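Asker: quick one: sequence and predicted model below, then my questions.
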Amino acid sequence: MIDYPFPIGKPSRKDFLRGAALTALLPLLPQISRAEAERIGVLEIAPGIFVHVGKYQLVNKANRGDISNPCCIVGSEAAAVIDTSGSFAMGSDLHAAIKQITDKPIRYVINTHMHPDHVMGNAAFKASNLEFVGHYKLPAALYARKESYLANARERLGEAAFKGTEIIPPTVLVKDTLELDLGRRVLTLKARPTAHTDNDLTIHDQPTGTFFLGDLLFSGHIPTLDGSIVGWLKLIPELMQEKAERAVPGHGPKSMTWPDAILPVQRYLTVLATDVRKMIKDGKTLEQAVATAAQSERDKWALFDEHNPRNVTAAYTELEWE
């Protein structure tokens, strides 16, 4: 069943307005059964909001880059896609699924950040008359990594899934806050300071109170650090002030309770920063830090051994200059 976002207890004026907006929108939204949603690989988490749940794996030929959570939001006039998965093949499957959900045109593809498992499916949407939207630092980040991203994707995905994959930069840039109207449904996009990356973008669906965080929120899958551990830890309390009925992680289940969902991420990053700072203070080398930092978190996360060494390296390189 869908968790409809009508508030419990005494509603505020904002709750009334949001409830009224959703009530007006509901008759205009697609009706799809759970069985049909599962058949086409998406799950409806709130009225008109659909999420495909990626696997807790590294990119490989078998999964075709299907390791993150792309989403679709449908309004009365148009739809928006949030992230497009990790290959042209996966992006094409997502596009086909959305066409089965709604006949509304896709007006926007929104990328939450630069990582290949979130942007490599963009090319599957480029023939449509739509805008690609991202953080104002996203074009430079993609340009700097374009050749390595494509080479790594070709090698890991294999030619069948990779064919057609290309880097598509945003045509609409978000420097602070931007609102996108899908018809009786307004999305609020916010460019965030450097944290998971230097180009993180969050999206808030006003009618349902659904908060899309991209890889600022991981669950089960260990967080990965490609920006600033100091910045991420500073940003988390600010994110927690956002009022939302549910959150959608970049990696994890289809939706989570907010703000409790981000507490394990905060814990892991705090442990990582504390351990690395102590090792730097004690004169330990980077190699020693990689071998021991944050090991108390090892049994709490999938893919720990694959990603924690890189996280330690990134944290050590940043914190040694404090």
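Answerer: Happy to help now that I have it.
Asker: contacts, neighbours, all on C-alpha from now
Answerer: Noted.
Asker: mind naming the longest strand for this protein?
Answerer: In the chain, taking DSSP state E as the definition, the longest strand is strand 210-218.
Asker: which helices and strands sit right next to that one?
Answerer: strand 201-205, strand 246-251 (3 or more C-alpha pairs under 8 Å, 6 or more residues apart in numbering; DSSP states H and E).
Asker: pick the most buried one from the ones you listed.
Answerer: Highest mean neighbour count of the helices and strands packed on strand 210-218: strand 246-251, a mean of 26 (counted as mean count of other C-alpha atoms under 10 Å).
Asker: skip ahead from it and say which helix or strand is next.
Answerer: helix 263-281 (DSSP states H and E).
Asker: how about the following helix or strand past that following helix: buried residues?
Answerer: Next in sequence after helix 263-281, counting helices and strands by DSSP H and E, comes helix 286-292. Buried positions in helix 286-292, judged by neighbour count with 16 or more other C-alpha atoms under 10 Å: 286, 289-290.
Asker: do stretch 229-237 as well
Answerer: Within stretch 229-237, the residues scored as buried using 16+ other C-alpha under 10 Å are 229-233, 235-236.
Asker: these in strands, which ones?
Answerer: Among these, no member falls in strands (DSSP E).
Asker: do a quick rundown of the strands in the chain.
Answerer: 43-46, 49-51, 71-74, 79-82, 106-110, 131-135, 172-174, 177-181, 186-191, 201-205, 210-218, 246-251.
Asker: picking that back up, format the buried residues of helix 286-292 as CSV; extra columns: distance to residue 211.
Answerer: Formatted as CSV, the buried residues of helix 286-292 follow (distance: C-alpha to C-alpha, whole Å):
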residue, distance to residue 211
286, 36
289, 35
290, 33
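Asker: what's the closest of those residues to residue 248?
Answerer: residue 290 (30.3 Å; C-alpha to C-alpha).
Asker: adding another structure so you can compare the two:
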Amino acid sequence: MSAPGGAARKGRFAPSPTGPLHFGSVVAAVGSYLDARSSGAAWLLRIEDVDVPRCVPGAAEGILRTLERLGLEWDGPVLWQSSRTEVYRAALERLMAAGRVFGCICTRRALADARLARDGTRRYAGTCRDGLPPGRTARAFRLRVEPGCVRFVDRIQGPIEEDVAADVGDFVVLRADGYFAYQLAVVVDDAEAGITDVVRGADLLDSTPRQLLLQRALGLPQPAYAHVPVVTNGAGEKLSKQTLAQAVDGLAPGGVVADALRFLGHPPPAALGGAAPAELLAWAQGIWSLARVPCVRGAPMPGYG
């Protein structure tokens, strides 16, 4: 797939340092890496530590070491979101100047009875859209979302559409605790880095329409998206820190990479049994195709749930 506007293709992996790398994150990393490397594209690494309260000290450094053990070599320096506050602030000011955001005083408690959006967040009913009560100061800032479906074609999951206004409502871009929201940070970072191809877990599929709206509001290019299935445990839950997902640090790296390839529809041949990560990844680059990745949002992987 060619990059928008003839630009050089770039992919990326962007883990959040909320704990050690688990198998679900490895699957996303391997899929992103192979999609880039199989087409000669650069593969960048970004640590998404914008949500500082959720970050675990030392987790980011552990993630870097694990990626190196798995043979996933990135290009250029690592980008840290925590160092980019002023860049996000400039983007917010552009949105303010264009009248695209508004201040909000609503607390989590005030939204507790709102209906759930598809991703489990609470739908915002537009309480503060027309201005704040006299004497009140905004706690957060939200993007003003207009009605209408947002559509895109995912390279794995196919056509996707969502009426963000109806399902989610006006969403937060600057949180009440002063931290910038993931949705804004990821859009700004991808554009500045020149990312043309985003391959990530399907748990982020429902975030993509919001990111498309922000790209349009800021006049930024839209990457091509591909959402690989997330790995689920025996209860059907996505592997995560909250579901006590096992870290891969203590596992044989070649076995982890081979299992990730199997999960992604690219099982290594018997001749590569026991092979090192570099050999497995080199083999996979030669046959990599998103058409072989299962078109499902989630699936179990025995031994990791």
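Answerer: Happy to help now that I have it. Everything numeric here is computed off the predicted structure, so don't read it as measured data.
Asker: TM-score of the superposed pair?
Answerer: Once the chains are laid over each other, their TM-score by TM-score structural alignment, normalised by the length of the second structure reads 0.23; 130 aligned residues with a C-alpha RMSD of 7.0 Å.
Asker: before we move on, back to that, out of the buried residues of stretch 229-237 of the first structure, which one sits closest to residue 315 of the first structure?
Answerer: residue 229 (6.2 Å).
Asker: the stretch 51-200 of the first structure: helices as residue ranges?
Answerer: Using DSSP state H, counting those that start in this stretch, the helices of the stretch 51-200 of the first structure run over 88-101, 116-119, 138-157, 159-162.
Asker: and the last one, what does it pack onto?
Answerer: Helix 159-162 of the first structure sits against helix 88-101, with contacts defined as 3+ C-alpha pairs under 8 Å, 6+ apart.
Asker: buried residues in the helix it packs on?
Answerer: 88-95, 97-98, 101.
Asker: same thing with stretch 264-271 of the first structure?
Answerer: 264-266, 268-271.
Asker: turn those residues into JSON lines, columns for distance to residue 119 of the first structure.
Answerer: JSON lines is the format used below for these (distance: C-alpha to C-alpha, whole Å):
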{"residue": "264", "distance to residue 119 of the first structure": "26"}
{"residue": "265", "distance to residue 119 of the first structure": "23"}
{"residue": "266", "distance to residue 119 of the first structure": "25"}
{"residue": "268", "distance to residue 119 of the first structure": "26"}
{"residue": "269", "distance to residue 119 of the first structure": "25"}
{"residue": "270", "distance to residue 119 of the first structure": "29"}
{"residue": "271", "distance to residue 119 of the first structure": "30"}
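Asker: closest one of those to residue 79 of the first structure?
Answerer: For these, the nearest to residue 79 of the first structure is residue 265 (30.4 Å; C-alpha to C-alpha).
Asker: separation between that closest one and residue 139 of the first structure?
Answerer: 27 Å (C-alpha to C-alpha, to the nearest Å).
Asker: what number of residues lie near residue 162 of the first structure?
Answerer: The number of residues packed near residue 162 of the first structure is 24, by other C-alpha atoms under 10 Å.
Asker: same check on the one 10 residues further on?
Answerer: Using other C-alpha under 10 Å as the criterion, residue 172 of the first structure is surrounded by 16 other residues.
Asker: in contact with it, which residues?
Answerer: Residue 172 of the first structure makes contacts with 131-134, as judged by C-alpha atoms under 8 Å, 6 or more residues apart in numbering.
Asker: need the longest helix for the second structure.
Answerer: helix 23-37 (DSSP state H).
Asker: which strands and helices sit next to that helix?
Answerer: Using 3+ C-alpha pairs under 8 Å, 6+ apart: helix 23-37 of the second structure touches strand 10-13, strand 42-47, strand 197-201, strand 230-232, helix 253-263, helix 277-287.
Asker: how about the last one: buried residues?
Answerer: Within helix 277-287 of the second structure, the residues that qualify as buried by neighbour count (16+ other C-alpha under 10 Å) are 277-278, 280-281, 284-285.
Asker: next structured bit after it?
Answerer: Counting by DSSP H and E, what follows helix 277-287 of the second structure is strand 298-300.
Asker: who are the packing partners of that next one?
Answerer: Partner elements for strand 298-300 of the second structure (3+ C-alpha pairs under 8 Å, 6+ apart): strand 230-232.
Asker: and the strand it packs on, what does it pack against?
Answerer: Against strand 230-232 of the second structure (3+ C-alpha pairs under 8 Å, 6+ apart) you get helix 23-37, strand 298-300.
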